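Visitor: need a structure here:
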Amino acid sequence: MDCWKGAIGSNWIFPTVIICANGFFSTMRPSESFLTPYLSGPDKNLTIEQVTNQIFPVWTYSYLALLLPVFLITDYVRYKPVLLLQGISYIVTWLLLLFAHGVVAMQVMEFFYGMVTATEVAYYAYIYSVVSTDRYQRVTSYCRSITLVAATLAAVLGQLLVSLADVSYFHLNAITLASVSLAFLCSFLLPMPQKSMFFHQKAASETLPHPQAAVATLGSNGPPSCQQDKDCAAAGTGPAPQQQAEQPKPQNHMLRVLLQLSRDLRDCYSSRKLLYWSLWWALATAGFNQVVNYIQVLWDSRAPSHSSAVYNGAVEAIATFLGSATSMAVGYIKVDWDLSGELALGMFSAMDAGSLFLMYFTDNIWACYAGYLVFKACYMFLITIATFQIAVNLSMERYALMFGFNNFVALVIQTILTVIVVDSKGLGLDISTQFLIYGSYFAFIAGIFLTRSMYTIISIKCRNARVAGEPIDQ
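Guide: This next block holds a predicted model:
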């Protein structure tokens, strides 16, 4: 066992380098900041209404349809095949963007991009299956940092090529195709994992420390069953003899895992603290994804790309940098989030709402840019806090499950918004009115958590006052 652990410890560098290279090249997409100008320009000759109401909604629908099955299949096939599928989907997406024409072809392109986003779960999950638990924190920081660096570099490169070198949007997409093709090649070099979080644990449990042990000491406020998992992992105990005797036959293994996942979800959401953080996560992420998906359309309506200079890449680069800075700042802020967390959720959600209202009421493109920067920075700040608050109370497996389910709920809400507000078969609202709806949506979120925080603060003050007014026993 010690020899095997030593081999894993010495071999963690290669898969980490390869998965980081995969993340870098797959995120290095300089054309993405200019997607709307490209589709509405002479290359594709689509109208803004077609792009907004008929093409972009397909991504949301395909993402929703694929997310849940891909989440389960990813763990069952042990990540690498899904990373290869993601690479193929990237290549097909950009081949269609480059050479296909018409609304239907672009809808097919959005379907494959939905496949890309649905398979993103494999990127972070893979690395946890091939490195030891004591390296989780380091490799996570590497993987996240490299994607942020790549996103920033891609936006800056795209802006420089468009503004200074007068490179066409078509050639930007060709550069992106080359980059995602390199990411696909990197996927082939990844070693095949021998374990996964849910479906392939037995072989790993005999030789590896359980992933729960790595996070067992991070928190103690989770639901009883969630905390019990941590205590067992920290103590190094396995299942009881009678539990071992009751292990189901292999053909019932998938059913057993699915039942266990449903019990885990029920237990974890029984914690009121986790429920509130998850509620904000799902609501805010749905709104955030909707804004990010359609922000280029709003910018194009304020400053049409055929007659104005386009600075989408520069704005995205700055937004990514601010998001990274605010996320990093969370680690240095000393706040009792159990007490002040809901107040922070309400206040920063109100700032998000104000930013979206600004984008609706102004015709100035620079004000729209500024509003977007504030909006994205506030969201990244809060989602970092929410991620930490949920992760600190859960085992690795249950955190992955809750993370996936929260995003699934967010996607359901986003789909409802798309069907009602955006889709031509629904209201099919113009882009400006859409952002009025999104601003009202975040104002609603802010109202929920500001009301909740006021109730909590008043309850604490009243309780303290009663305690102070009680006579002291002599």
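Visitor: all contacts plus neighbour counts: C-alpha atoms, from now on.
Guide: Noted.
Visitor: buried sites along stretch 194-207?
Guide: Taking 16 or more other Cα atoms under 10 Å as the neighbour-count basis, stretch 194-207 is seen to contain the buried residues 195-200, 204.
Visitor: and that stretch, end to end?
Guide: Its start and end residues considered, stretch 194-207 measures 11 Å (Cα to Cα, to the nearest Å).
Visitor: which residues outside that stretch are in contact with it?
Guide: Contacts made with stretch 194-207 from outside it, assessed by Cα atoms under 8 Å, 6 or more residues apart in numbering, are listed as 1, 4-5, 75-76, 78, 129-130, 210, 253-254, 257, 397.
Visitor: out of those, which end up buried?
Guide: The neighbour-count test (16+ other Cα under 10 Å) marks 75-76, 78, 129-130, 210, 397 as buried among those.
Visitor: nearest to residue 418 among those?
Guide: Within the buried ones among the contacts of stretch 194-207, proximity to residue 418 (Cα to Cα) peaks at residue 75, which comes in at 29.3 Å.
Visitor: could you also give me the structure for this second sequence? I'd like to compare it with the first:
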Amino acid sequence: MAAMELREAVRWRAAGRHGGWLLPTCLLCTNGFFANLRPSEPFLTPYLLGPDKNLTERQVFNEIYPVWTYSYLILLFPVFIATDYLRYKPVIILQGLSLIVTWFMLLYAQGTLAIQFLEFFYGISTATEIAYYSYIYSMVEPGVYQKVTSYCRTATLAGFTVGSITGQVLVSVAHWSLFSLNIISLVSVSVAFSAAWFLPMPMKSLFFHQNLTDGNESKKVDFEKSEKQNGDFGCIAEPEEIEAQVPLKAAEEQLPEKKSVTFLTVLRILWKDFLHCYSSRTLLCWSVWWALSTCGYFQVVNYSQGLWEKIAPSSHSDIYNGCVEAVSTLLGAVAVFIVGYVKISWSTWGELLLAAFNLIIAVTVYIMDVIGNIWVCYIMYVLFRILYMILITIATFQIAANLSMECYALVFGVNTFIALLLQTLMTVIVVDSSVLGLDLFTQFKIYAGYFAVIAAIFFVSGVYHILKNCQKPKQDKPNSSET
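Guide: Prediction:
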């Protein structure tokens, strides 16, 4: 009874200090909605190749677009550390500012070098997205994590969908210029930037800024002592352990004493958690798929507009990029919702299903490349995105099921970093004009083959895993008879 009363007191004190979960959630959702409401984004490639910028295909695909990949990779880890050290809000503001600079330059910058700088600022905006998705967890109690996560992700999805549909309607029906769409995008990201200033400033963060009691020290503040007392204190947790952390985290928000840890201690914690988390075969398997497939997904999505432009040039035909992006997003969301009710033994059949789905993805990418019909290309792109959304949702759940809450950011960040590292390697070899600089049709054949290789890897691994499990009972029989 006393524990319940204490928990309620902590909850109400948290509400009093942070203004409850509603205000920061509404402000963050507003920021996410307008930051993603960019009608011009589905038409970026036609805009750069058109009369407004007058760039060549080689400049756009082989010299400009790779800059975003390099920037994202270089900035991801420093931004991850800075996000925790600065307590989220300043990084969200930086994201809004970088989007404003990106779209201002998109309107007025000219020449290859200027657009390359634009891609760098866009890389900042994508690297700082981690602050958007982690901010809310420092402001609300764990009991509403699932609710606020759903709201924030829905806001970004809705913003992207509304932006894509708006852009398509304005281009196809109202016959607006692509320059005008960029003006709307600039206004939208400016609204997101303004909303970010009103976000409450968190009092704590996961690593650098923590509240402590005399009897409950966080492992991140006193790493040495925790390691001696508790032994192997890793991130892989049972459900009971995760539930036990909830009242502690809620209580920690209210503790008056606040301490900061050193950068070296944070790195040691991250390294220890990294080794412990990836010692799990299940987590390692899904993380490998995450990194490999996300690399290919980024490449296909980044250069799909260029492929559409090659198949059906915007100067000679109507383009429906916005409609395709909106449809693929909406259908992907529906498919993800349905998958939540599908009952499958992922521990047994997961790798074989990953192999099957990746083979289908490889086929869709190959058909996009070789058929030469824009409508077939659109349909294959929609199917490609739906399949990836389904699989990344399953992978996210499977990874999260094996982690405690505090290690989500670490594992997902590492997976994304490895994906970007692979993407950078692929971009340097295949896309960058300083190496091979291949044309888009050849690139997409390579991407199709890449997904086919992923399918083969997981097929072999899945078959081996099933055969190994089938042999276990046979190996146990002699032992049982001997006893």
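Visitor: overlay them and tell me the TM-score.
Guide: The TM-score (TM-score structural alignment, normalised by the length of structure 1) is 0.90; 453 aligned residues with a Cα RMSD of 2.7 Å.
Visitor: that older thread, pick the one among the contacts of stretch 194-207 of structure 1 closest to residue 119 of structure 1.
Guide: residue 75 (11.1 Å).
Visitor: in the superposed pair, what's the mean gap between the helix or strand where that closest one lies and structure 2?
Guide: Here residue 75 of structure 1 sits within helix 56-76, counting by DSSP states H and E. Once the two models are superposed, helix 56-76 of structure 1 sits on average 0.5 Å from its counterpart in structure 2 (mean Cα distance after the TM-score superposition for structure 1).
Visitor: who does the helix or strand hosting residue 478 of structure 2 touch, helix- and strand-wise?
Guide: Mapping residue 478 of structure 2 onto the secondary structure by DSSP H and E places it in helix 440-482. Using 3 or more Cα pairs under 8 Å, 6 or more residues apart in numbering; DSSP states H and E as the contact definition, the elements that helix 440-482 of structure 2 packs against are helix 281-311, helix 346-370.
Visitor: between these, which one is nearest to residue 49 of structure 2?
Guide: Using Cα to Cα and comparing these, the one that lies nearest residue 49 of structure 2 is helix 281-311, at 9.2 Å.
Visitor: number of residues surrounding the corresponding residue of structure 1 for residue 422 of structure 2?
Guide: Aligned counterpart of residue 422 of structure 2 in structure 1: residue 413 (TM-score structural alignment). Close neighbours of residue 413 of structure 1, defined as other Cα atoms under 10 Å, add up to 19.
Visitor: name the nearest residue to residue 413 of structure 1, sequence neighbours excluded.
Guide: The spatial neighbour of residue 413 of structure 1 that comes closest, neighbours along the chain excluded (Cα to Cα, 6 or more residues apart in numbering), is residue 286 at 6.0 Å.
Visitor: for the residue mapped onto the one you found from structure 2, give its distance to residue 61 of structure 2.
Guide: In the superposition onto structure 2, residue 286 of structure 1 corresponds to residue 295 when matched by TM-score structural alignment. According to Cα to Cα, residue 295 of structure 2 stands 17 Å off from residue 61 of structure 2.
Visitor: tell me which of the two has more neighbours.
Guide: Just comparing residue 295 of structure 2 and residue 61: by other Cα under 10 Å the higher neighbour count belongs to residue 295, 25 against 21.
Visitor: how about residue 154 of structure 1, what's its partner in structure 2?
Guide: Under the alignment (TM-score structural alignment), residue 154 of structure 1 pairs with residue 163 of structure 2.
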